[in-house]
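K.L.:
The following comprises the amino acid sequence and a computationally predicted model.
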Amino acid sequence: MSEQAIGISLLLGSFLGLLFIRIPIALALGLSSVLTAVYLGMPLMMIGQKMANSMFSFTFLAVPFFILMGNLMTEGGIADRLIRFADVLVGRVRGGLAQGNVVASALIGGISGSAVADVASIGSFMIPAMRQRGYTSEYAVAVTVTSAVQGILIPPSQNMIYYALAAGGLPLTSLFIAGYVPGILLGVALMGLCWWMAVRHNHPRGESYDLRSGLAVMAQASIGLFTMVIIIGGILAGIFTATESAAVALVYALFVTLFVYRSMNAQQVRRVISGTLKSLSVVSAIIMTSSAFGFLLSYLQVPAMLSDGILGISSNPIIILLLLNLLLLALGLIMDMGVLILIVTPILLPIATSIGVDPIHFGIIMMLNLGIGLCTPPVGLSLMVGCGIGRVSIERTIGTMIPFYLVMIAVLMLVTFVPSISLGLGNLLK
C-alpha cells in the first residue's frame, strides 16, 4: 500500500474505531489526527496551529451569543408564550394542537437556532398536552420532532454558522436569508400533512380565543419575537453584522427575561450562563479538532478522490445531486449533525460547485439533509429527546413517522432542484 492509502486508512479507521469504543467525538477527531500526522512525519506544531486558527474567526463569535440568547429565552418562559400564540393563530382548525405545534416550532426555531432545543422546550409542554386531547404519544412525538427541523433552516441557525466556517467564510447574512423560504415551506408541508391526518383520524379542534384574550397572548409573545426583528432587521438594514446582531439580541433577551417577563433572577441567569459555557467548551473542542481532521483529509487528497469517484459515475448534474443527497442522508443516520458539517463540507462543497451549484444553495441542501438525520435512528438526537419526553420507544414511533419522512424528502427534492426556493429571497432583497 502507498503512504497515502495507509494514511487515509489510519485517519478514518482510528476515528471510527475510537467512536466504536465510545470515545467522545472531539477526542476521537484529535487522537486520529495526531496519529496520522505522526505517521506522515508532520510536525505536531502544524496540527496545533490548524486547531488554534479555527478559533480566530469573527463569524465564530456569533455562536456563543446565539446559544446563550436561545437558552435565556427558552428558560425564561418564551416557549410557553409562543406556544399559546401559535394556538391563537391556528388552534381553532381541526387538528389545531398539532398545527400549533408546527407553528410554535417555527417561532421558537427563530430564537433558539437548534432543533434539539426546540424538541426539548416545545415537547415538554406539547407532547403531554396532545396526549390529553386524544392524540397518540407516537403522533405527538412525530409532529414535535419533525417540525423542529425548521429551527435549523430559519435563522439564527447555529449549524449555518458552522457551515459558513467550514466553507471558508461564506457570508452569514446570505445564508440566514436563504433559510427562510425553505424553512417556511417545510412548515407549510408538515401543516398540510397534519390537516390530512386530522381529517382522516378525526382529531379534535384546539382551543378558541376571544378577541381580547387573543390580543393579550399576541402582545406577550411579540416581546420575545422582537428578538427575530433585531437579528434579521438589523442585518438587512445594514445596522449590524450577523455577529453584532447576536450580541445585541443577547442583551435584549437578558433584559426581557429579567425585567419584562420577570421569569428569571440573577441566580438562574448564572446557572444558564454556566450551562452554556459547558456546551461551548464541547462545541469549541469539536471545531478545533475537526479543523485538524479536515486539514489531513485535504492533505491526503480525499476530497479530490471522492470528487473523481462521484463525477466518474455520471456527469449529469441531476444524478450527482441525487448522489450527494443520498450520501448526506446516509451520513446523517450515523453521526452528529454539527460534526458532519465541519468534516464533510470541505469535501462535498467543491463537488457541488463543480456542477454549478451555488455554495449558499448547497448549504441549505446540507442543512435539510442532516436535519432529517436528527429525526432518524440510530443516532437521531431530536428523535431520542422526543421519545424520552413522550415516554415511548423509538421502534413504536418510527411507523408513525413514515408519512412525515416522505413529506420532508419531498421538500428536500424541491429545495435541491429548484434553487430559487433558497436563493430567490436573497436575490430579491439585493
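P.N.:
Okay, I see it. Numbering: from 1, shown residues only.

K.L.:
alpha carbons only for contacts and neighbour counts from here, please
P.N.:
OK.

K.L.:
what's the spacing between the helix or strand where Ala410 lies and its chain's center?
P.N.:
Here Ala410 sits within helix 394-417, counting by DSSP states H and E. For helix 394-417, the distance from its own C-alpha centre to the chain's C-alpha centre is 16 Å (Cα atoms, centre = their mean, to the nearest Å).

K.L.:
can you pull the buried residues of the next helix or strand after that helix?
P.N.:
As assigned by DSSP H and E, the chain's next helix or strand after helix 394-417 is helix 420-429. For helix 420-429, a neighbour-count test (16 or more other Cα atoms under 10 Å) marks 420-423, 425-426 as buried.

K.L.:
what does helix 420-429 contact?
P.N.:
Here helix 420-429 makes contact (Cα atoms under 8 Å, 6 or more residues apart in numbering) with 174, 177-182, 360-361, 364, 414-415.

K.L.:
How about stretch 317-331?
P.N.:
With Cα under 8 Å, 6+ apart, stretch 317-331 has contacts from 310-311, 314, 340, 348, 352, 355, 365-366, 369-370, 372-373, 416-417.

K.L.:
Next: stretch 27-40.
P.N.:
So stretch 27-40 is contacted by 3, 7, 10-12, 14-15, 18-19, 43-44, 47, 286, 289-290, 292-293, 296 (Cα under 8 Å, 6+ apart).

K.L.:
Narrow the residues you listed to those that are buried.
P.N.:
Applying 16+ other Cα under 10 Å to the contacts of stretch 27-40 flags 7, 10-12, 14-15, 18-19, 47, 286, 289-290, 292-293, 296 as buried.

K.L.:
Which one of the residues you listed is nearest to Asn71?
P.N.:
Ile286 (20.3 Å; Cα to Cα).

K.L.:
one step back: run through who's touching the helix holding Ala410.
P.N.:
138-139, 141-143, 146, 182, 185-186, 189-190, 193, 318, 321, 361, 364-365, 368-369, 372, 377, 383-384, 387, 421-422.

K.L.:
got it, and stretch 354-372?
P.N.:
115, 146, 149, 152-153, 159-160, 163, 170, 174-175, 178-179, 182, 317, 325, 328-329, 331-332, 337, 341, 349, 352-353, 405, 408, 412, 415-416, 419, 422-423.

K.L.:
Show me those that map onto strands.
P.N.:
Applying DSSP state E to the contacts of stretch 354-372, no entry is found in strands.

K.L.:
longest helix anywhere in the chain?
P.N.:
helix 266-299 (DSSP state H).

K.L.:
by contact count, what packs against it?
P.N.:
Other helices and strands packing on helix 266-299, by 3 or more Cα pairs under 8 Å, 6 or more residues apart in numbering; DSSP states H and E, are helix 25-40, helix 44-53, helix 62-75, helix 337-354.

K.L.:
repeat that for 6 Å
P.N.:
helix 25-40, helix 44-53 (3 or more Cα pairs under 6 Å, 6 or more residues apart in numbering; DSSP states H and E).

K.L.:
Just the buried positions in that helix, please.
P.N.:
269, 272-273, 276, 280, 283-297.

K.L.:
Please compare the first structure with the one that follows:
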Amino acid sequence: MIATLFVTFILLLACSFPIAVSQSFASMFLIFGDAPLSLESFTKAIMSGFSSFTLVAIPLFTFAGDIMGKGGISKRLINVAKLSLGNRTGGLGIVSIVACMIFAAISGTGSATVAAIGLIMIPEMLEAGYDRAYSASLVATAGTIGTIIPPSICMVVYAIAAGCSVTAMFTAGFPVGILVGAVLCIYCALSCRKRGYKPVYVKYTAKDWVKTIVEAIPSFLVPVIILGGIYGGIFTPTEAAAAGCVLGVIISVFVYKEVKLSDIPYMAFRSVIISAPVMFIIGVSTGFGRVLAITQMPSMIAEGILGITSNSVLLLILINLLLLLVGTFMETNAAIIILTPILLPIVTALGINPIHFGMIMILNLAIGFITPPLGANLFMASEISRVKFETLAKTIWPWIGAMIVVLIIITYIPQISLFLPQMMGLLG
C-alpha cells in the first residue's frame, strides 16, 4: 500500500505533473485500490486545508511585499544603511546585505528582496568597481534572508504543516536571520579586501543625516507595526499581513507617491496569481497528509531511519544533506509541505524541538534558492544584473559556503533558535 502511494507519486513527478496534481492522483489511486479511507474523507481533508485562516496570510504578505518594493520603501532603507555603513571596505556590499535584512522584515519572500534591493544596489556596486558577477551573487545570497527573518511565507507554510505556532516561528527567525546577515557581512568585508575593492567615501552633513532618516521613518514603521502587533498580542499573523497591506498602500501611494492608486488592483491580482499555486498545494497536501497518516508511512520511515542510527548528530547531518539536495530541485513551499510530516516525527523522537527543526529546514531550503540548477534567487539576480546564469552558478559557491557555516551553527546550537520563543513563553 505504501509502495503504491510512493511509486505513483514519484512517477507522476517524473512525468512533470505539478506537485498538487501528483499528490491528488497518487492518493486517489490508493483510495480506489486499497481504500484506506473514503473519497469523501479525502475531499473533506482537502477542504479543511483550503479553509485555514492562517493560509490567508500568504497572498496578503505577497501583496504587501510587492507594493512596498515598488513604492520607494527599499530605496529609503538603503539610504539609511549607507549613512553608517557605506564608507568602509566592502561598504556597498554590506549596505546591500543590511538592506536585504531590513526589507526581509517587510516582504516575506526571497525573490522579492533580491529584486527590490538588487535593482538599486547592483548598479551602484558596478559604478564603484565591483565585479558584476560578484555583485549579483552577493545580492542573490542576501536575498535568502527574506525567507528567514519574519514575516516569512515559508514560516507560515511550515507552521501549518507542523501544527506549531506561527508567532513562535517568527520569533525564532530573528536571531537566525541576524546571524546569517552577520556572517555574510564578514565574508563580504574579507572578500572585498582580498579583491581590492576600495571604500567609496561620501561625506554626509548633519542635514543629510536628518533628511535621510526623516524620509525613512514611514518605511521603518511598517516592520515595527507588523511585528510589534504580532508579538504584542494585538494581531494574529494573518491580521498583521492585512495591516501590512494597508500600510503599504498608504505609504507607497499617499506618502512617497511612487505607486498610483490605479495600480493597486493589478498588484492585488498579481499577488493572488502568485500565491494561488502555493495555497492549492497546501490544501491538497492536507488530504495527502491524511492518507499518509492512515498508511502510517511517516512513522514507518521514522522507525526505519532510527533503526539505522539514533545518534542525533549523525541523523541531523543526514537530514541536512537530504534537505540541501531537495532544495536544489524542488520548490521551497512544496518541499516543506511534503517533507515535514515525514521528517518531523524522526527529529521529535530524538527530543529536537519542532521550532528548532523548522529553522533548520527553512535555512536548508533557503540555501536552495542560490544553489544551481534551479536557484530562484540566482535566476532573479541574473535577470536584473544581466549576468549569464551559468556565470553566477560558478561564482555563487563561496557564498553558499558561508551559508552552510551558519547552517552548521544553527543545527547544533538550538538555543540560537529557541531562546527568544522561550523568553516569550511561546514554546508551551
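P.N.:
Yep, it's here. Bear in mind that the values here come from a model prediction, so they are computed numbers and not experimental data.

K.L.:
Would you mind getting the average deviation of the longest helix of structure 1 from structure 2?
P.N.:
With mean Cα distance after the TM-score superposition for structure 1, helix 266-299 of structure 1 departs from structure 2 by a mean of 1.9 Å once superposed.

K.L.:
Read off where that helix ends up in structure 2.
P.N.:
Residues 261-294 of structure 2 are matched to helix 266-299 of structure 1 when aligned by TM-score structural alignment.

K.L.:
Find the residue at the geometric middle of structure 1.
P.N.:
In structure 1, the centroid-proximal residue (Cα atoms, centre = their mean) is Ile152; its distance is 3.1 Å.

K.L.:
which one in structure 2 is aligned with that one?
P.N.:
So, by TM-score structural alignment, Ile152 of structure 1 is matched to Thr147.

K.L.:
what about its match, distance to Thr167 of structure 2?
P.N.:
Distance check for Thr147 of structure 2 against Thr167 of structure 2: by Cα to Cα, to the nearest Å, it reads 15 Å.

K.L.:
repeat for Ala268 of structure 2
P.N.:
In terms of Cα to Cα, Ala268 of structure 2 sits 25 Å off from Thr167 of structure 2.

K.L.:
Likewise for Met330 of structure 2?
P.N.:
26 Å.

K.L.:
The two: which has the busier surroundings?
P.N.:
Using other Cα atoms under 10 Å, the more surrounded residue of Met330 of structure 2 and Thr167 is Thr167, with 22 against 18.

K.L.:
Now which residue in structure 1 aligns to the more buried one?
P.N.:
Checking with TM-score structural alignment, Thr167 of structure 2 has Thr173 as its match.

K.L.:
Leaving out the residues flanking it, which one is nearest to its match?
P.N.:
Ala242 (6.2 Å; Cα to Cα, 6 or more residues apart in numbering).

K.L.:
Just give me the match in structure 2 for that neighbour.
P.N.:
Using TM-score structural alignment, Ala242 of structure 1 pairs with Pro237 in structure 2.

K.L.:
burial measure for its match, as a count.
P.N.:
Neighbours of Pro237 of structure 2 (other Cα under 10 Å): 26.

K.L.:
Read off where stretch 373-385 of structure 2 ends up in structure 1.
P.N.:
Going by TM-score structural alignment: stretch 373-385 of structure 2 matches residues 378-390.

K.L.:
For the matching stretch, buried residues please.
P.N.:
In stretch 378-390 of structure 1, the ones that count as buried by 16+ other Cα under 10 Å are 379-390.

K.L.:
go on, stretch 311-330 of structure 1?
P.N.:
Result for stretch 311-330 of structure 1 [16+ other Cα under 10 Å]: buried residues 311, 317, 320-321, 324-325, 328-329.

K.L.:
what do you get for stretch 183-194 of structure 2?
P.N.:
184-185, 187-189, 191-192.

K.L.:
As a markdown table, those with distance to Met101 of structure 2 would be great.
P.N.:
Converted to a markdown table, the buried residues of stretch 183-194 of structure 2 look like this (distance: Cα to Cα, whole Å):
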| residue | distance to Met101 of structure 2 |
| --- | --- |
| Leu184 | 11 |
| Cys185 | 11 |
| Tyr187 | 16 |
| Cys188 | 15 |
| Ala189 | 17 |
| Ser191 | 20 |
| Cys192 | 20 |
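
K.L.:
quick one: which of the residues you listed sit in helices?
P.N.:
Checking those against DSSP H, those in helices are 184-185, 187-189, 191-192.

K.L.:
nearest to Val217 of structure 1, of the contacts of helix 420-429 of structure 1?
P.N.:
Tyr180 (24.6 Å).

K.L.:
dump the residue contacts of the closest residue to the closest one other than its chain neighbours.
P.N.:
Nearest non-adjacent residue to Tyr180 of structure 1, counting by Cα to Cα, 6+ apart: Ile154, 5.1 Å away. Taking Cα atoms under 6 Å, 6 or more residues apart in numbering, we find Ile154 of structure 1 in contact with 110, 179-180, 183.

K.L.:
In helices, which of those appear?
P.N.:
Using DSSP H, the contacts of Ile154 of structure 1 in helices are 110, 179-180, 183.

K.L.:
top of the residues you listed by neighbour count?
P.N.:
For those, neighbours tallied by other Cα under 10 Å; top is Gly179, 31 neighbours.

K.L.:
My guess is it contacts Leu153. True?
P.N.:
Yes: contact criterion Cα atoms under 6 Å: Gly179 of structure 1 and Leu153 qualify, at 4.7 Å.

K.L.:
returning to what we had before: would you mind listing the buried residues in the helix holding Ala410 of structure 1?
P.N.:
In helix 394-417 of structure 1, counting by 16+ other Cα under 10 Å, buried: 394, 397-398, 400-401, 403-405, 407-409, 411-412, 414-416.

K.L.:
Burial check on the closest residue to Pro150 of structure 2 other than its chain neighbours, number of neighbours?
P.N.:
With sequence-adjacent residues excluded and distances taken as Cα to Cα, 6+ apart, Pro150 of structure 2 is closest to Phe170, at 5.0 Å. Other residues lying near Phe170 of structure 2 total 25 when counted by other Cα under 10 Å.

K.L.:
wait, Phe170 of structure 2 sits on Ile148?
P.N.:
No: between Phe170 of structure 2 and Ile148 there is no contact under Cα under 6 Å: 8.5 Å.

K.L.:
Structure 2: which residue goes with Asn53 of structure 1?
P.N.:
Looks like Asn53 of structure 1 aligns to Ser48 there (TM-score structural alignment).
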